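1. Compute the structure for the input listed below.
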Amino acid sequence: MIRHRPHQAWYVAAVAFVALVGAAGFRATPGVLLHPLHAEFGWPLATISAAVSVNLLLYGLTAPFAAALMDRFGIRRVVAAALLLVALGSGLTVFMTASWQLLLCWGVLVGLGTGSMALAFVATVTGRWFVQRRGLVTGVLTAGGAAGQLVFLPLLAVLVRDHGWRAAALVVAGAALAVVPLVGWLLREHPADLGLPAYGAAEVVPAPAPAGGAAARAVGALAGAARTRAFWLLAGGFAICGATTNGLVGTHFVPAAHDHGMPETTAAGLLAVVGIFDIAGSIASGWLTDRVDARLLLAAYYTLRGASLLVLPALFADSAQPSMLVFIVFYGLDWVATVPPTVALCREYFGASGAVVFGWVFAAHQFGAAIAATGAGLVRDSLGDYAVAWYAAGALSVGAAVLSLALRRRDPVVVAVEPVPVVTGRRAWSYRG
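-> Next up is the predicted model:
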């Protein structure tokens, strides 16, 4: 009896999943550290939230350049360096005494590190290694990053409660370091390096030569994509996605629940449940993306999210009531379900540059998250509660659904984004499709 080994693509996807989970740990800490940092240093919540915003913003802005760097230097080198940055930023945090150090460690170092393993990393891995099951694998890897961030929360909350916030930061640094050897050992660059076709492909496609000028390629991809209507609709919708997930719920749900008398460990546990159901929602979304129009999926996801956020302020209490549990399950299924259809649409509209362009769309996601993280902190400091922030997020989500429905099927596919000369002597952007 002949036994067939799994395709190498599945091993690569498994290592990528572990790396994404390892990088997610420190990004889970804002919600459980806001009050401890405020209590120890006396910094306003808006100041601490500003560090979160820097982290979120760099997390997004790094993504397109990281995707281009992966084409230049390889996935393994970029991911290993990113994990080391996460560990360094997390470890140095325990020595800080001033708010600018929080901005440097938590904001800059960890933002750059996690941004290098953001969703553009997912798009790069799936684009190279999968033809069939691409949407499904995108959903699974997306779930790894998002769910890992949330599942870390109960552990971090217990560590903060029993041993202080510094212990939690050191645990995250150790987790990131532990993944580095695994990445160096098992993560592979291209199927052709092993003499294999991509999963679902019939022929071996030679690996492209390393692309020089990573920064120029990333900026060139943005310049070309920015001339299309589809890019701005996708970026606008994804900015709202970031504002209503990482920026608002991921950062402020725990302190908002604590304002109503709920213990922080209980609130962190609820977000962990969001992470668990996020896994199911992301995988299901990836499966649906292979079969259903991605525009309709996005419209449905954003509409349902908006409805759930509009009712959230009425659900907070000093304990986890059944109505809150229903919200957690519902919201968890929708948390990053938007990613597989957004990746698919970037590939549809922008062809070979889809992963890099998605990096810029993801940068818009994090820009929205950064605004929401700081804005919600200001709302809480000035009004005494978060209600206005939840209502605004619900309304914005409905707007994102409208943007998704405005996407057209016949937008051109952008294949080349390099400037080329034309007969007038000026430079124009070349499109084929």
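
2. rest of the way, CA atoms for contacts and neighbours
-> Will do.

3. helix/strand/coil for I240?
-> helix (DSSP: H, G, I helix; E, B strand; the rest coil).

4. Confirm that Q132 lies within a strand, as I assumed.
-> No: secondary structure of Q132 (three-state DSSP): coil, not part of a strand.

5. Now do it against G200, distance only.
-> Per C-alpha to C-alpha, to the nearest Å, Q132 is found 5 Å from G200.

6. Determine the three-state secondary structure at D385.
-> Under three-state DSSP, D385 falls in the coil class.

7. Another for comparison:
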Amino acid sequence: MSELRIDQAPEKPHGTGELPRRTRLHPAWIVAVVGFVALLGAAGFRSVPGVLMDPLHDEFGWSHATIGAAVSLNMVLYGAISPFAAALMERFGIRVVVSCALVLVAAGSGLTVFMTQSWQLMATWGLMVGVGVGSMSMPFVATITGRWFVKQRGLVTGVLTAAGSTGQLVFLPLIAWLAHNHGWRTPALLVSAAALAVVPLVLLFIRDYPSDIGHTAYGAGPGDDSGLRTSHPGGMTRALVVLGRIVRKPVFWLLAGTFAICGATTNGLVQTHFVSAAHDHGMPATTAAGLLSVVGIFDIAGTIASGWFTDRMDSRYLLITYYALRGLSLFVLPILLKPEVQPPMWAFIIFYGLDWIATVPPTVALCREHFGADGPVAFGWVFASHQVGAALAAFGAGMIRDAQGSYNLAWFIAGGLCAVAAVLSASIRRRRADVAIA
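-> Here you go, the predicted structure:
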């Protein structure tokens, strides 16, 4: 392939739908921006269950455990489909998989307005949306950064991760306000429309590989094949073949264990149950949702900073720090929940936001370091464990609340699990050059 200037795309005939002929930006940044918007749109619906738990309980009489079970199914599928989605992106392309996923999210969100029984909640929130968001979850981030970036990989991973996690939080005040003033069906329809609106952007601007438009990956040097189209077995086969290789590596189980705890202590517990827990202490649901949105705002800074640190520091030490500090914050949370938001609660919200999903960039980097070309699919399996942990926490915390009338035990268990994750992170060894999976 001939060398091309970074600010000039190859000439294409009119009407081919390719990226603009000349731009000052490397096309990798255009792909990253559209990926950010797509992740933000898909994440919106995943913020709904935490805010609507009490409205659904009031309207249908469903228990917290029943609603938590639907959220758990969503989270399990969100994780379980991820490695297969990463492999399908290699087989059918990013645009096809992500567009279909957004349509499925929109359908699942829209159909909730017709539900009258709990099994329909499982089918829409649980099954349809779980498969949809799982098809464009964190392995989507790993795929984009692995193909399109060599330089600034960690930073871009942090930015895209922030879109997926922050999108679940920043919509909370709007969703809570709409649910309070117009009923819970209005935000469900709004999120459905938002997911559909992102589809044209994906089809127009995302390409599968830099080589498809005559470019190399951003920052790629001579002989670097990061942006070249590769050939792999079919999606299902590819995911299972990679799984068969990585399960023989102890580092996989260490990463899977830490990430399961990450999911349990963020999406599963805090995102799903914080609003309900705060409401138990007399705090209005709209205020609690606003606090979670602030977590999302600070998560942007924290995750991007984590990506920057990942480019420069040992990822293992970052994970040890993140999990240890998260555990300490969860231990003190029960004494901070009060009817009014006081300064200590603001301190928790800011700190927890910075740490919310900062674990993703170093975990992606460790997957790439230890599993080589299998890194994106391997991270899909690691991410599956994240969602299993989230699902167990979403359901388990609901059971604790139903049995004890309080979430306190759930917060303490989560804090202890974070200490375990810090120990597991410290057990990860440096990769030797001869043990990477090619």
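
8. in the first structure, which spans are strands?
-> 419-421, 427-429 (DSSP state E).

9. need those in TSV with mean neighbour count and distance to Q321 of the first structure, can you?
-> Output for the strands of the first structure, formatted as TSV (neighbours: other C-alpha atoms under 10 Å; distance: least, C-alpha to C-alpha, whole Å):
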stretch	mean neighbour count	distance to Q321 of the first structure
strand 419-421	12	58
strand 427-429	14	56
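
10. Using a markdown table, lay out these together with distance to A14 of the first structure.
-> Shown next, in a markdown table, are the strands of the first structure (distance: least, C-alpha to C-alpha, whole Å):
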| stretch | distance to A14 of the first structure |
| --- | --- |
| strand 419-421 | 38 |
| strand 427-429 | 38 |
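
11. which bit of the second structure covers stretch 129-149 of the first structure?
-> Here stretch 129-149 of the first structure aligns to the second structure at residues 148-168, judged by TM-score structural alignment.

12. What is the burial count for A63 of the first structure?
-> 32 (other C-alpha atoms under 10 Å).

13. what's the answer for W100 of the first structure, then?
-> When neighbours are counted by other C-alpha under 10 Å, W100 of the first structure comes out with 14.

14. Can you tell me what it aligns to in the second structure?
-> Checking with TM-score structural alignment, W100 of the first structure has W119 as its match.

15. now swap in P340 of the first structure and tell me
-> So P340 of the first structure corresponds to P361, using TM-score structural alignment.

16. OK, contacts around its match?
-> Going by C-alpha atoms under 8 Å, 6 or more residues apart in numbering, P361 of the second structure touches G154, L155, T157, G158, T161, T303, S306, G307, T310.

17. Dump those to a markdown table, plus neighbour count and distance to I413 of the second structure.
-> Output for the contacts of P361 of the second structure, formatted as a markdown table (neighbours: other C-alpha atoms under 10 Å; distance: C-alpha to C-alpha, whole Å):
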| residue | neighbour count | distance to I413 of the second structure |
| --- | --- | --- |
| G154 | 26 | 31 |
| L155 | 21 | 32 |
| T157 | 30 | 30 |
| G158 | 31 | 28 |
| T161 | 30 | 26 |
| T303 | 32 | 25 |
| S306 | 30 | 26 |
| G307 | 30 | 28 |
| T310 | 29 | 29 |
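
18. Out of those residues, name the ones that lie in helices.
-> Counted as lying in helices by DSSP state H, out of the contacts of P361 of the second structure, are G154, L155, T157, G158, T161, T303, S306, G307, T310.

19. ok, and the closest non-adjacent residue to the second one?
-> Right, the one you point to is L155 of the second structure. G307 (4.2 Å; C-alpha to C-alpha, 6 or more residues apart in numbering).

20. Hmm, the one you found is touching T161, no?
-> No: with contacts counted by C-alpha atoms under 8 Å, G307 of the second structure stays clear of T161, the gap being 9.4 Å.

21. Show me which residues of stretch 117-131 of the second structure are buried.
-> With burial defined by 16 or more other C-alpha atoms under 10 Å, the residues of stretch 117-131 of the second structure counted as buried are 118, 120-131.

22. Contacts for that stretch, please.
-> Contacts for stretch 117-131 of the second structure (C-alpha under 8 Å, 6+ apart): 60, 62, 66-67, 69-78, 81, 101, 104-105, 107-109, 111-112, 115.

23. If we use 6 Å, what do you get?
-> A70, V71, L73, N74, L77, Y78, V105, G108 (C-alpha atoms under 6 Å, 6 or more residues apart in numbering).

24. What is the end-to-end distance of that stretch?
-> Start-to-end, stretch 117-131 of the second structure (C-alpha to C-alpha) is 21 Å.

25. and A188 of the second structure, what pairs with it in the first structure?
-> Match for A188 of the second structure (TM-score structural alignment): A169.

26. tally of neighbours for that match?
-> 25.

27. which position in the first structure aligns with G50 of the second structure?
-> Aligned partner of G50 of the second structure by TM-score structural alignment: G31.

28. How about the contacts made by its match?
-> Contacts of G31 of the first structure by C-alpha under 6 Å, 6+ apart are T251, H252, V254.

29. Okay, and which of these map to helices?
-> T251, H252, V254.

30. what's near enough to touch the aligned residue in the second structure for the second one?
-> Just to be clear, that refers to H252 of the first structure. The alignment partner of H252 of the first structure in the second structure, by TM-score structural alignment, is H273. H273 of the second structure makes no contacts at all, as judged by C-alpha under 6 Å, 6+ apart.

31. again, only using 10 Å
-> 49-51, 53, 64, 68, 266-267, 279, 393-395, 397-398, 401, 407 (C-alpha atoms under 10 Å, 6 or more residues apart in numbering).

32. Next: L366 of the second structure.
-> 251-252, 255, 310, 314-316, 360, 372, 375, 379, 428, 430-431.

33. can you rerun that using 7 Å?
-> S315 (C-alpha atoms under 7 Å, 6 or more residues apart in numbering).
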